[in-house]
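[1] okay, here's the prediction I keep looking at, along with the sequence it came from:
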Amino acid sequence: MFDPDDLADIRSAKEEWEDETLGPTLDRFGERKETFTTDTDGHEVDRLYTPDDVGERGYDDEFGFPGEEPYTRGVYPTMYRGRLWTMRQYAGMGTAEETNERYRYLIDEGQTGLSMAFDLPTQMGYDSDDGMAAGEVGKSGVAIDSIHDMETVFDGISLDDVSTSMTINAPASILLAMYIAVGDRQGVDREQLRGTIQNDVLKEYVARNTYIYPPEPSMRIITDIFEFCAAEVPNFNTISISGYHIREAGSSAAQEIAFTLGDGIEYVERALDAGLAVDEFAPQLSFFFASYNNIFEEVAKFRAARRMWAKIMEERFDADDPDSKKLKFHTQTAGSTLTAQQIDNNIVRVAYQALAGVLGGTQSLHTNGKDEALALPTEESVRTALRTQQILAHESGAADTIDPLAGSYYVENLTDELEQEAFDILDSVDDRGGMLQAIEDQWVQREVQDVAFERQREIDEGERVIVGVNEYEVDEEAEVDIEEVTEEDQRRQRERLQDVKDERDDGPVEDALAALHDAAEGDDNLMPYIIDAVKAEATTGEIADAMRDVFGEHQGGAAL
C-alpha cells in the first residue's frame, strides 16, 4: 500500500524524531508507565504508529471495499448509511406476561429487534414443575414451558413485523419450533420469520455448561436445524456462533476470535459430513461477540474476524456464494466488566463498548443495563441502555461513514496482529484434531482459564485499574431498585403449566412424543417431529426428555 522508498524515508524520519524531539522530553518527564499493552492479549502498544507499521500490503487483498471480499471494511456496501444496526435489547422477565410487557415497552421506546433471555430450567430442557427447576424458575429470564407461554410472550406482536433473537442452545430446536408454531397460528408465512437462535453447543462445553445431550447427538440436532431452515425458514439465522461467552469466561481477544471461528469450522464440517452443500446453509450462519473497554482492540478484533472468516470459507471450504463468506455478527457489551460498586460508572463503560461495536461494523447490538451486576435490569436502566444506542446512532457521527478507523496505522497494525495470533491458535486447534477434540481434551478450557487467572491477578495486585473497585472507591453506595422474581411468581408459572397439562388432549401428545422418539432413533430430520409435538401441546421438558431417552445426557466433568 506504501512505496518501499517512502517507507524507508519514514523510518529515517521517525528515528530522527525519536532522537531530537522525543528523547529530551522522555529524559525530563518520562511516561506514565514503562509498558503499555492491549486489554487482554498483552500486545505491547507502541508509542507511535506510522505507515511503516502497515507495510507494503495491497489495498484490495487485505482491505478492499465494504460489501466486497475480504470484508475487512464491512459486509454491506452502505453499512449504517443505508440502515442502522438492529438495536436488540436482551430481555426476558420471570413470566411470559411480564416479558410481553417489557417487549411492548421496548418497542414503544424505539427498539428495532427483540432478544429473548430464558430462565435456567428452560435452557436445560426442564419444565417449571421439575424438581431440578426448584428456585430457578424465571430467575435469569422467561420461563417457557409450552407453546402457550410463547404465544403470551408475543401477544399483540406480529412475528412478520419483528426480528427475534433467542439466546438458547441445547433446546434451541424446541424453542425455534415453538416460535415457528406461533407464527403458523398467527398466519405468518415461514419465509417471513426473521431472527436468530444461538444454538451453539460447543461453547457450552467450554464456558457456560448449559448442555443437555452429548456432543454427537447435539451436533446432529444442529445440522438438522440447518437443513430444515434452509428449506422452510430461509430468513432465520440458524446459529449464532458465540465468542461472547468464551470472552466472558476470561479469554483474550485473539482467543475469542480463534475459538469462535474454530467452532464455526466444526459446525460447517459437520454439516458437510451430513450431506449439505456449503452454500445451502452457510449464508444463515451468524456470530456473536463481546465488546470490551479497549475500543481500538475491539474494533481491530471485529475487522480481523471478518477478514479471517472470508478466507476460511473460500480457502478451506470452497464457498462460492459471497453470502457464505460474510461474517455477520451481533455484539453485546461486556457483562463481566460491570461492577456492583458505583453502578452509574457502568453507563460509561457500556457507551464505550457500544461505540467499539459500531466502529467495528456490528449488525446488531445489545447494551447492558447499569444494574445487571446486581439483578435483572429495571425499566429505567433498560431505557438508558437503549438511549445509549440511539444517541450513538443519531448524535455521535459514528454511523455517518463506513469503517471510520480504517487507515489508522495503529488499528491496521493491531488488526494484523490479532489476525495472525488467531490463525496461530487455529493452527494449534487443527494440530489437536479440531475444535471438538481440543474441547474434549480440555485444552481450550485451560487456555481460557490461564488468561482469566492472570487478569484477576492483575486486578488483585492493582496492576489493572477497575474504577470504583480497586481505585477511586467511595464509602457509600446509592440505593438502587432491584427487579426480583418472587416465589409467588414461580408458583403461578407452575400452576399455568399444570393447567396446560390438565386441559390438553393427552392422546396427540403421546403420539407426537413417540414419533419424535422413533425419529431420534433413526436418521430423519427431527425438526418436523418437534414442531408436531409443540403443536400437540407437549411441554419443553417432555420434548427434551423424548430425546434424552435416546441420546442420553452429558455428564459435566466427564470426557466429552
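    Done, it's in.

[2] drop to CA atoms for contacts and neighbour counts, all remaining ones
    OK.

[3] who's in contact with Ala356?
    291-292, 295-296, 298-299 (C-alpha atoms under 8 Å, 6 or more residues apart in numbering).

[4] highest neighbour count among those residues?
    Using other C-alpha atoms under 10 Å as the neighbour criterion, Ser291 leads the contacts of Ala356 with 31 neighbours.

[5] quick one: it and Ser336 touch, right?
    No: Ser291 is beyond contact range of Ser336, at 10.7 Å (criterion: C-alpha atoms under 8 Å).

[6] hang on, the earlier thing: could you dump the contacts of Ala356 into CSV and include distance to Asp441?
    Listed next are those as CSV, based on distance: C-alpha to C-alpha, whole Å:
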residue, distance to Asp441
Ser291, 28
Tyr292, 29
Ile295, 34
Phe296, 33
Glu298, 29
Val299, 32
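
[7] return the subset of those residues lying in strands.
    Counting by DSSP state E, the part of those found in strands is Ser291.

[8] below is structure B, check it against A:
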Amino acid sequence: MGDKKHTTTSGIEIKELYTSAKPLEEKPGEFPFTRGIQKDMYRGRLWTMRQYAGFSTAEESNKRYHYLLAQGTTGLSVAFDLPTQIGYDSDHEMADGEVGKVGVAIDSLKDIEILFDGIQLKDITTSMTINATASILLAMYIALAKKQGADLKQISGTIQNDILKEYAARGTYIYPPKQSMRLITDIFEFCCQEVPKWNTISISGYHIREAGSSAVQELAFTLANGKTYLKAAIEKGLEINIFAKRLSFFFNCHNNFFEEIAKFRAARRMWAKITKELGASDAKAQMLRFHTQTGGSTLTAQQPLNNVIRVTNQAMAAVLGGTQSLHTNGYDEALSLPTEAAAKIALRTQQIIGFESGVTDTVDPLAGSFFIENLTDEVEAAAWLYIDKIDAMGGSVKAIESDYMQNEIASSAYQYQKEIETGEQVSVGVNKFTQQEEGITEVFNIDDSIRKLQTDKLTDLKSTRDNIAIQKALSLLEVGANGTENLMPLIIDAVEKYATLGEISDVLRKTFGEYR
C-alpha cells in the first residue's frame, strides 16, 4: 500500500502530509474572491435550493412545481424534452418517441401559460436548461410575464444559453457556431436593456464533466468558453462592467470531496483574473457566480440508496466550495426521472446541510487548510495550462471546430472507464461490495400517449390563432435573420401571436443553415 501513488481525478498527486501553505492575504467578497463572493456568505443568505423538474406535459410539470414550492424549494428549474431542445414541435416526425421523455414538451406560448399556471413569475426565480432554442423559450417566458403584468425590469432567472459546450460535449445544437453565437449576443444585448436582472447565460461545465472530463478539464474548458462569450459581447459593443454581472456558471460536483472544493475556489480566482484582464473594473463584474448540480454520472443503478450518501457528500462539497445555488439529484435517477419521494429527500438533504450541519456559520470554513490551499493552487495551475493552449488556438470556437476539446474529454472518459474495469477506481456496489440486485420497485415512467395530447393541442391552436398575423411575424423574423438587427424583439412578437417553437426554429434553419 505504502508506495501506491495517490492522485485526484485530474491526476494531481496528493502528498502524504501537508505542512505549510502560502498565507491567504485576501478577504471574502474581495478580489480575487477565492474565499467567496459575499463578505458574510451563508450567514447573510443561504444558497438557492433548486429542484430540477419538468417532464411529460406542461400540466403534469405544473403539479410537480406546486408540490416543490409547497415543500420549501426557493427556485424552479425547467428541464425540456429533446424535441423542444432541438427546435421541433411535438407533431414533427423527428419528435416521435421523444415527446415529454427527458423533460417537458413546449410547443407554444400556450404550454408556458399552462406550465406556470397559478405561479406568479415576479415571485420566483426560474432556471431553464435550454441552449439552441434559448431565445424562443426566453421570449415565451417574457411574453407570459407581460401577460401577468410583471415588471420586466424585476423578473429574474437564468437561461443556460451555452451553445459552445453543446458542440464539445452534449450535442443539442441546431445552427453553426457563428450563427449560434449571434443569437447568444442578441440575448445579452436585449436583456441588458429590457430584463436587467435576468442571467443571460449559464456557462456550463456540468455536461463537460458528465461527458467524462476530469475536474481540471471541466474548470478549464468552462472558463475558456466563458472568455469566448465575453469577447463576443465586447465585440458587439456591450460594456463588460454591465453584462459580465449577468453571466453565471453551472458546475458539476463529483465524489472527490477536496478536489471539488479546490475547483470551486480556483474557479472564482481564475474568473476574476480573466474578467479584469478583459477590462472589468467593477467588483460585481469580476465575480464568478455559480449554480451546482451533484454528479449525475456518479449515480449507480446498483444499490440505488447508496446515491443518497453520494449526493450528500457532493452537496456538502458544493456548499463548502461556496455555491450560490444547488440542485441535488434524486437517488433513483440512474433508473428514471426522479420520483416524488426521491425529489423530496434530495431537497431535505440541502435543508439538513443548511440548517443542521453548522457549515454555514462561518465563511470559507476550509480556508487555511494546508491541503486545501495547496490543492487550490495546483488545480488552478493545471487549468491555466489548458486555457493557454486554447488561447493559442484562437479561442474556444476554434478549439471546438478542430475537435480539441472533444478529444481531450473522450480520452479522459476512456481512462476513467479503464480504471473502473480494472478495479483501480472503486465504485461501491458496482465493482466492490456488490450484492444480488435489490430492486427499487417505484420508477418514474413517461407514457408515449403524450405525443398525441401535444399534437391535439397544436391542431387546436393552429385552427384558432390568427395565421395571417403569424406569417407576417415569421417573414419579419426571416428578414431580420438575413440582416444584422437584434432578433429578440422579432422572436417575442412571433411568440405572442402563438407561432410555435418549430415554426420559429424553421425560419432560422432556413436562414442560418444547420450544423452537421
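    That came in fine, so what should we check first? In this text the structure is predicted, and so the values were computed from the model without any measurement.

[9] across to the second structure, which of the contacts of Ala356 of the first structure hold up?
    Retained contacts for these in the second structure, judged by both residues aligned by TM-score structural alignment, their matches' C-alpha atoms under 8 Å, are 291, 295-296, 298-299.

[10] wait, which of those residues is closest to Val467 of the first structure?
    The closest of those to Val467 of the first structure turns out to be Ile295 (C-alpha to C-alpha; 16.7 Å).

[11] which one in the first structure is aligned with Ile201 of the second structure?
    Aligned by TM-score structural alignment, Ile201 of the second structure pairs with Ile239 of the first structure.

[12] show me the contacts for its match.
    Ile239 of the first structure neighbours (C-alpha under 8 Å, 6+ apart): 196-200, 284-287.

[13] ok, the closest residue to Ala382 of the second structure other than its chain neighbours - how many residues close by?
    The shortest distance from Ala382 of the second structure to any non-neighbouring residue, by C-alpha to C-alpha, 6 or more residues apart in numbering, is to Val216 (6.7 Å). Using other C-alpha under 10 Å, the number of residues around Val216 of the second structure comes to 28.

[14] cool, Thr129 of the second structure as well?
    For Thr129 of the second structure, the neighbour count with other C-alpha under 10 Å is 19.

[15] now do the SS call for Ala207 of the first structure.
    Under the three-state scheme (DSSP: H, G, I helix; E, B strand; the rest coil), Ala207 of the first structure adopts helix.

[16] Gly29 of the second structure and Lys245 of the second structure, how far apart?
    Per C-alpha to C-alpha, to the nearest Å, Gly29 of the second structure is found 15 Å from Lys245 of the second structure.

[17] out of those two, which sits in the busier spot?
    Neighbour count, other C-alpha under 10 Å: between Gly29 of the second structure and Lys245, Lys245 has more, with 23 against 18.

[18] what about the one residue sitting closest to the centre of the second structure, helix or strand, and which?
    Nearest to the geometric centre of the second structure sits Phe250, at 4.5 Å (C-alpha atoms, centre = their mean). Phe250 of the second structure is part of strand 247-253, with elements assigned from DSSP states H and E.

[19] stretch 48-59 of the second structure spans what distance, first to last residue?
    So stretch 48-59 of the second structure: terminal residues 25 Å apart, C-alpha to C-alpha.

[20] the first structure: matching residues for that one?
    Matched against the first structure by TM-score structural alignment, stretch 48-59 of the second structure falls on residues 86-97.
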